[in-house]
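K.L.:
With the sequence up front, the predicted model follows.
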Amino acid sequence: MTKALLAIHVLAAIITIGPVTVAASMFPAATRSALAVPQGDRDLATLRVLHRICRVYAVIGIVVPVFGLATAGSLHVLGNAWLITSIVLTALAAAVLVLVIQPYQDRIMAGLGASSTDAGSAGSLDSRLPARLAGYTGMFNLLWVTVTVLMIVRPGSTTGA
């Protein structure tokens, strides 16, 4: 059973965290491109797709910690420092995504007139938003890199790694 839980956990991480990390990373550059040389619907369509990937995969990404906790429970490692650190970093990454990255993306989409409410135009968009978003996205990515390393190295683990 442990092997099945671990396989689902790893596959879920690859299938959900990978796309949201890539889409979130591409969003600031796509925004800068849309602001520099607007190509109309094509730029907005790209941003809409990246934004939707971030939203959808953030929701289905909950599968990763659920199966991670189930796997940890079956391995009896729930109290290990490396796992507790990974859980805290995962929670931080989720918070950065949901509370910072997605609201920044929402503001950019609204500023470009690409939201469902069409709350603005490119002229109302703060030109510093893409750079700030890129910084927060980098933080999000570093959190996931750290969690991945902890999952592989498992400092102090006696499970054979």
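P.N.:
Perfect, thanks for sending it. A quick note: this is a predicted structure, and the numbers were derived from the prediction, not measured.

K.L.:
going forward, measure contacts and count neighbours with C-alpha atoms only.
P.N.:
Will do.

K.L.:
List the buried residues in the host helix or strand of residue 45.
P.N.:
Assigned by DSSP states H and E, residue 45 falls within helix 41-60. By 16 or more other CA atoms under 10 Å, the buried positions in helix 41-60 come out as 43, 44, 46, 47, 48, 50, 51, 53, 54, 55, 57, 58.

K.L.:
Same check on stretch 12-28?
P.N.:
So for stretch 12-28, counting by 16+ other CA under 10 Å, buried means 12-13, 16-17, 19-21, 23-28.

K.L.:
Using CSV, lay out those together with secondary structure and distance to residue 151.
P.N.:
Below are those laid out as CSV (DSSP: H, G, I helix; E, B strand; the rest coil; distance: CA to CA, whole Å):
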residue, secondary structure, distance to residue 151
12, helix, 14
13, helix, 11
16, helix, 16
17, helix, 14
19, helix, 19
20, helix, 19
21, helix, 18
23, helix, 23
24, helix, 22
25, helix, 22
26, helix, 26
27, helix, 27
28, helix, 29
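
K.L.:
show me the contacts for residue 46.
P.N.:
residue 30 (CA atoms under 8 Å, 6 or more residues apart in numbering).

K.L.:
mind listing the helices for the chain?
P.N.:
2-12, 18-36, 41-60, 63-75, 81-96, 102-111, 129-153 (DSSP state H).

K.L.:
For residue 123, find the nearest of those.
P.N.:
Residue 123 sits nearest to helix 102-111 of all the helices of the chain, at 7.4 Å, using CA to CA.

K.L.:
what's in contact with that closest one?
P.N.:
Residues contacting helix 102-111 (CA under 8 Å, 6+ apart): 27, 31, 47-48, 51, 54-55, 115, 117-125, 129-130, 133.

K.L.:
Filter the residues you listed down to the buried ones and hand me the ChimeraX line.
P.N.:
ChimeraX command restricting these to the buried ones, with burial defined by 16+ other CA under 10 Å:
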select :27,31,47,48,51,54,55,115,120,122,125,129,130,133
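
K.L.:
just to revisit the earlier point, using CSV, lay out the helices of the chain together with distance to residue 159.
P.N.:
Below are the helices of the chain laid out as CSV (distance: least, CA to CA, whole Å):
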stretch, distance to residue 159
helix 2-12, 12
helix 18-36, 26
helix 41-60, 29
helix 63-75, 8
helix 81-96, 13
helix 102-111, 37
helix 129-153, 11
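
K.L.:
The structure to be compared is supplied as follows:
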Amino acid sequence: MTKFLLSLHVLAAIIAVGPVTVAASMFPPSARKALAEPGSERAVAAVRLLHRICRVYGGVGIAVPVLGFATAMSMGVLNDAWLIVSMLLTALAAMVLLALVLPRQEEILAGIGGTATDSGGTGGTGGTTLDAGTITVDARATARLAMFTGVFNLLWAAVTVLMIVRPGSTTGA
């Protein structure tokens, strides 16, 4: 049963977390492209698709910690430090995705759907500013999103390393 649960856990991580990390990483440059091409429906559609992938696969990603917890229970390693740290990092990654990445993607999408004006570099934005009511999107917004996305991806990389190396584990690596 343990091997079956572990297999499901790894498959869920590959199938759910993989697309989120890739799509989230592609979102900021795609948003910048949409900002540079204000009338391009194709550029906006690409940004919408990337956001949808992040939302859908982020939701499916709940299977990863659920199956991981079941696997850890069957292996009897719930009290191991490497697993506790992995669970904390996973929770932190989920919070980064839910509180920082997805909301900023939505703000950028709303701004891209607005009317474009060229800021000409005034105000220190360094590029195109889109204003949709109260939503203003500029290069700094996409840079901040890229930073949060990088943090999200680094957290998942750390979890992956901990799952493979399992420092201090008596179950072997």
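P.N.:
Alright, I've got the coordinates. Because the structure is a prediction, the values reported are computed rather than measured.

K.L.:
Mean distance between the helix holding residue 45 of structure 1 and structure 2 after superposition?
P.N.:
Mean deviation of helix 41-60 of structure 1 relative to structure 2 after superposition (mean CA distance after the TM-score superposition for structure 1): 0.5 Å.

K.L.:
tell me the contacts of the nearest residue to residue 5 of structure 2 once chain neighbours are set aside?
P.N.:
Take residue 5 of structure 2 and drop its neighbours on the chain: the residue closest to it by CA to CA, 6 or more residues apart in numbering is residue 71, 5.4 Å away. Neighbouring residues of residue 71 of structure 2 by CA under 8 Å, 6+ apart: 2, 5, 6, 9.

K.L.:
Would you mind measuring from the nearest residue to the third one once chain neighbours are set aside to residue 8 of structure 2?
P.N.:
Take residue 6 of structure 2 and drop its neighbours on the chain: the residue closest to it by CA to CA, 6+ apart is residue 71, 5.7 Å away. When distance is defined by CA to CA, to the nearest Å, residue 71 of structure 2 is 9 Å away from residue 8 of structure 2.

K.L.:
With residue 32 of structure 2 instead?
P.N.:
On the measure of CA to CA, residue 32 of structure 2 and residue 8 of structure 2 end up 37 Å apart.

K.L.:
Which one's more surrounded, the two?
P.N.:
Neighbour tally, residue 32 of structure 2 and residue 8, criterion other CA atoms under 10 Å: the higher count belongs to residue 32, 22 against 17.

K.L.:
got the contact list for that one?
P.N.:
Residue 32 of structure 2 touches 139, 142, counting by CA under 8 Å, 6+ apart.

K.L.:
do the same with the one 3 residues further on
P.N.:
Contact criterion CA under 8 Å, 6+ apart gives 112, 128, 129, 130, 138 as the residues in contact with residue 35 of structure 2.

K.L.:
rerun that using 7 Å as the cut-off
P.N.:
112, 128 (CA atoms under 7 Å, 6 or more residues apart in numbering).

K.L.:
Can you tell me how far it is from residue 130 of structure 2?
P.N.:
Taking CA to CA, one finds residue 35 of structure 2 at 8 Å from residue 130 of structure 2.

K.L.:
what do those two both touch?
P.N.:
Common neighbours of residue 35 of structure 2 and residue 130, counting by CA under 7 Å, 6+ apart, are residue 112.

K.L.:
Once you drop chain neighbours, what's closest to the counterpart of residue 131 of structure 1 in structure 2?
P.N.:
Aligned by TM-score structural alignment, residue 131 of structure 1 pairs with residue 143 of structure 2. Of all residues not flanking residue 143 of structure 2 in the chain, residue 28 sits nearest, at 7.1 Å (CA to CA, 6+ apart).

K.L.:
any idea how far residue 130 of structure 2 is from that neighbour?
P.N.:
Taken as CA to CA, the span from residue 28 of structure 2 to residue 130 of structure 2 is 15 Å.

K.L.:
Same check on residue 47 of structure 2?
P.N.:
Distance, residue 47 of structure 2 to residue 130 of structure 2, by CA to CA: 15 Å.

K.L.:
now residue 75 of structure 2
P.N.:
53 Å.

K.L.:
again with residue 138 of structure 2
P.N.:
Taking CA to CA, one finds residue 138 of structure 2 at 7 Å from residue 130 of structure 2.

K.L.:
hmm, back to that, between the buried residues of stretch 12-28 of structure 1, which is nearest residue 158 of structure 1?
P.N.:
The closest of the buried residues of stretch 12-28 of structure 1, once distances to residue 158 of structure 1 are taken by CA to CA, is residue 13, at 23.1 Å.

K.L.:
Surely that closest one touches residue 64?
P.N.:
Yes. Here residue 13 of structure 1 reaches residue 64: they are 5.5 Å apart, a contact under CA atoms under 7 Å.
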